[in-house]
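> Okay, predicted coordinates and the sequence, questions at the end:
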Amino acid sequence: MEENDRYQLKQVCVQNPIFGPRNLGHYWGSMKDFVNNQNKFESFLIIDDIMAILMNPKEAEAIKNRTYFVVQDFINCGYDVEKNHIILTSSYMPYIMELITLYANFIDFKYCNYLYENSFLGGLKSYQREELGLNLYASVFELLYPQLGMPAISFALEVELFQGGEEIIGYTYIMNNIKNNLKKVYNDYNYPPIYEPARNGYVLGLDGEYMFQHNSIFLSEDEDSIAEKIEKIETEKVIEDWLISLGHKDLLNFYSTNNDFVYLKNFLKDLLIDELRPFRENQLMLDDLDRVIINDYEFIKAQFQGHIDLLKRKVYKM
């Protein structure tokens, strides 16, 4: 029996490396649940550097380097790269483009355009596009890839679970739309991946707002910086949210943040510093990270090509 025969289902987790090192929002919003489930499901970590470069072409070279931080943080989170898979989208550009071209026949242009107009890229002002290095008007690739890239990849990998934070829920609607349109062409209907919500889809930042780069703690941050940032937290709700995320909801039943705010804040410091220790102490060499990234290349390439051939035979009678 092959190693992967023990799995019954496949799960995929998508990460955009545009900002590099992962923070607590990524950790509690997708990483931890994904890694915890890796022994139950065959797991595919997709690092979408194509999307990152598409969003900010001026930072293309830096984004390539930031990809290493994402890989390292997942390994330090416990992701077993020997048993599971890492896919860097730029490594499979020809196959992904062919998949998108094939599936583009099964999504309405107006629907695709509507999705784009309500996306981050579609909402940019002209001066913002210029700052990011984008043309004044969207390219065809900019219109298609954000909507069809991940659905096409997920179909090709034949995954059943699409895991992650709230920002990726939209992909499930696109995949349903494509599958329903495909059904009109032939009767063999395979259900699209099911969205598997993370335990913490919405993580509060240091200021009590949604966690982003400016109000976060990074997983590889040093102890002094972690302690200093937690010390400056003024919102009780943040302390509650983080303690619950760390699995200490019971503690809040005994201590009120109104009366024991300082104690709970100090307790949180100790917990978080200890929890994030592997991210600070385990620094991998670039050669090791390169090896991990290319380790599955032939396997993934075969998966993509096999699905392309299948789709051509079934739908296009080629």
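Noted; the coordinates are in hand. Numbering: from 1, shown residues only.

> alpha carbons only for contacts and neighbour counts from here, please
Noted.

> Mind listing residues that contact whatever helix or strand F155 lives in?
Using DSSP states H and E, the element containing F155 is helix 140-157. For helix 140-157, the surrounding residues in contact (CA atoms under 8 Å, 6 or more residues apart in numbering) are 12, 51, 54, 96, 99-100, 103-104, 112-113, 115-116, 171-172, 174-175, 192-193, 303-304, 307-308.

> in it, what's buried?
142-157 (16 or more other CA atoms under 10 Å).

> from these, which single one is nearest I18?
The closest of the buried residues of helix 140-157 to I18 turns out to be P146 (CA to CA; 14.2 Å).

> Any figure for the gap between the residue of the chain positioned farthest from its centre and F44?
For the chain, the residue at maximal distance from the C-alpha centroid (CA atoms, centre = their mean) is N259, at 37.9 Å. N259 sits 45 Å away from F44, going by CA to CA, to the nearest Å.

> Do a quick rundown of the strands in the chain.
9-15, 41-47, 85-88, 161-164, 194-197 (DSSP state E).

> next, the one to line up against it:
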Amino acid sequence: MKPVILTGDRPTGPLHLGHYIGSLKNRVELQETHKQYLIIADAQAMTDNFKNPQMIRENIVEVALDYLAVGIDPAKSTIFVQSMIPELFEATFYFLNLVTVARLERNPTVKTEIAQKDFERNLPVGFLTYPVSQAADILCFKADVVPVGDDQNPMIEQTNEIAQRFNHLYNTELFKKVKALGGTQGRLPGIDGKAKMSKSLGNSISLAEPFDQLKKKVQKMYTDPNHLHIEDPGQVEGNVVFTFLDAFDPNKEEVEKLKDHYRRGGLGDGTVKQRLTQVLEEMISPIRKRREEFAKDKGEVLEICRKGSEQAREVVAQTVAEMKKIMGVGSI
């Protein structure tokens, strides 16, 4: 039997290039060799968007469209909606007893996002504990591998801690160690160069970005602030345009030549940005076209999610039943 992988995204908006290079590209390739479940984590998105549930609901179809547009095949991969699997929340409740508040507060991913969202002491409990929910999402499918961006590695570490704690406490081998599968590139910065790419920070490029908007966003990209004239030597390190070329330009040899030229001087930012615009448009254009085709029948897209949720619930319900039997709860 093929190994199982679990992966997914929060429906807070269309997916962007950071998602693609972080793990989405891997997901398309892995569906040929693995049994794959893709979660649309709408319930998790509520942890910091609880005042806007309608936005989350509307974006479920947007995330599903992005999955289909990049090449996820529902005949090979199961796309499901988190809130349609109540057993996931039951498992989360049991797992919460295996984790301390102090451990959750040390989670680097959580700490970073708390600072970004300026929660401080107004931190919702659901947000603090969402690593436990994520662990339930993974463990209830008994996943072997989870494709993630580098910033999500602490989540996989915490998932393995919960699995080990459950196995030790109840003298079982129900859960196995999960392996994180990183993207082909490190974390992709936003176009401003100041943080990771994020729609909420206004520094992202979506997977279906219209060409005119794509061109404008590339033109706004952070480069070398000291590269004031074409003849000036420029710095490649920290230059977002070259970071994106490294990530997306298939002609690596030509990129290295451009870097050398830029460092020597005599190469303008406009020329480099023009090349990046072309590279990104060649990649995004077919995704955009496929997305437009799928979007013509959003009812069918939602039906794919419904069917996938039914299939996923059967798997999760079986795991939770096993958990409860081991724990000795759920029957008297």
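Ah, there it is. Computed from a predicted model, the values in this text were never measured in an experiment.

> re the thing from before, just the buried members of the contacts of helix 140-157 of the first structure?
12, 51, 54, 96, 99-100, 103-104, 112, 115-116, 171-172, 174-175, 192-193, 303-304, 307-308.

> Now render the strands of the first structure as a markdown table, adding distance to Y316 of the first structure.
Below are the strands of the first structure laid out as a markdown table (distance: least, CA to CA, whole Å):
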| stretch | distance to Y316 of the first structure |
| --- | --- |
| strand 9-15 | 27 |
| strand 41-47 | 28 |
| strand 85-88 | 27 |
| strand 161-164 | 27 |
| strand 194-197 | 26 |
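
> For L121 of the first structure, which of those is the nearest?
Of the strands of the first structure, nearest to L121 of the first structure by CA to CA is strand 9-15, at 17.2 Å.

> Aligned against the second structure, show me the partner of E209 of the first structure.
In the second structure, the residue paired with E209 of the first structure according to TM-score structural alignment is K194.

> number of nearby residues for its match?
A count of neighbours around K194 of the second structure, defined by other CA atoms under 10 Å, yields 13.

> I'd like the distance between it and G13 of the second structure.
As defined by CA to CA, K194 of the second structure lies at a distance of 21 Å from G13 of the second structure.

> How about Q318 of the second structure?
32 Å.

> Between the two, tell me which one has more neighbours.
The residue with more neighbours, out of Q318 of the second structure and G13, is G13; 19 against 13, by other CA under 10 Å.

> wait, the more buried one sits on Q54?
No - in this structure, G13 of the second structure is not within contact of Q54 by CA atoms under 8 Å, at 12.0 Å.

> A208 of the second structure matches what in the first structure?
A208 of the second structure maps onto S220 in the first structure, by TM-score structural alignment.

> how about its match, what does it touch?
S220 of the first structure neighbours (CA under 8 Å, 6+ apart): 21, 73, 276-277, 279-280.

> quick one: which two of those residues are the most distant?
P21 and R277 (14.9 Å).

> more neighbours, the two?
P21 (21 against 16).

> So that one versus Y27 of the first structure, what's the distance?
Distance, P21 of the first structure to Y27 of the first structure, by CA to CA: 11 Å.

> Pull up the overlap in contacts between the two.
Residues touching both P21 of the first structure and Y27 by CA under 8 Å, 6+ apart: L219.

> List the residues that contact the match of E209 of the first structure.
If you count contacts by CA under 8 Å, 6+ apart, K194 of the second structure has none.

> Also D297 of the second structure?
D297 of the second structure touches nothing, counting by CA under 8 Å, 6+ apart.

> Which residue in the second structure aligns with D241 of the first structure?
By TM-score structural alignment, D241 of the first structure lines up with T243.

> quick check: angle from the helix holding F155 of the first structure to strand 41-47?
Orientation of helix 140-157 of the first structure against strand 41-47 (axes from the mean of the first three to the mean of the last three CA atoms, to 10 degrees) gives an angle of 160 degrees.

> so how far is helix 140-157 of the first structure from its chain's centroid?
Centroid separation for helix 140-157 of the first structure versus its chain: 14 Å, with CA atoms, centre = their mean, to the nearest Å.

> If you compare the directions of it and strand 9-15, what angle comes out?
Using the same axes, to 10 degrees: helix 140-157 of the first structure against strand 9-15 is 150 degrees.

> Over in the first structure, tell me which residue corresponds to G328 of the second structure.
Using TM-score structural alignment, G328 of the second structure pairs with Y316 in the first structure.

> swap that for E161 of the second structure, sorry
When the first structure is aligned by TM-score structural alignment, E161 of the second structure is paired with N177.

> and what of A45 of the second structure?
Match for A45 of the second structure (TM-score structural alignment): A52.

> From I75 of the first structure, how far out is the residue lying closest to E42 of the first structure once chain neighbours are set aside?
Among residues not flanking E42 of the first structure along the chain, K10 sits closest, at 4.6 Å (CA to CA, 6 or more residues apart in numbering). As judged by CA to CA, K10 of the first structure and I75 of the first structure stand 19 Å apart.

> ditto for A156 of the first structure
Using CA to CA, we find A156 of the first structure at a distance of 25 Å from I75 of the first structure.

> and if you look at G164 of the first structure?
In terms of CA to CA, G164 of the first structure sits 17 Å off from I75 of the first structure.

> quick one, longest helix in the second structure?
Longest helix of the second structure, by residue count under DSSP state H: helix 298-327.

> for it, packing partners?
Counting contacts by 3 or more CA pairs under 8 Å, 6 or more residues apart in numbering; DSSP states H and E, helix 298-327 of the second structure packs against helix 53-70, strand 77-81, helix 86-96.

> okay, these, which one's buried deepest?
Ranked by mean neighbour count, those are led by strand 77-81 with a mean of 25 (mean count of other CA atoms under 10 Å).

> Would you check the span in the first structure matched by it?
Using TM-score structural alignment, strand 77-81 of the second structure pairs with 84-88 in the first structure.

> wait, which of the helices and strands packed on helix 298-327 of the second structure is closest to H168 of the second structure?
Using CA to CA, the nearest of those to H168 of the second structure is helix 86-96, at 13.3 Å.

> Appreciated, that's everything.
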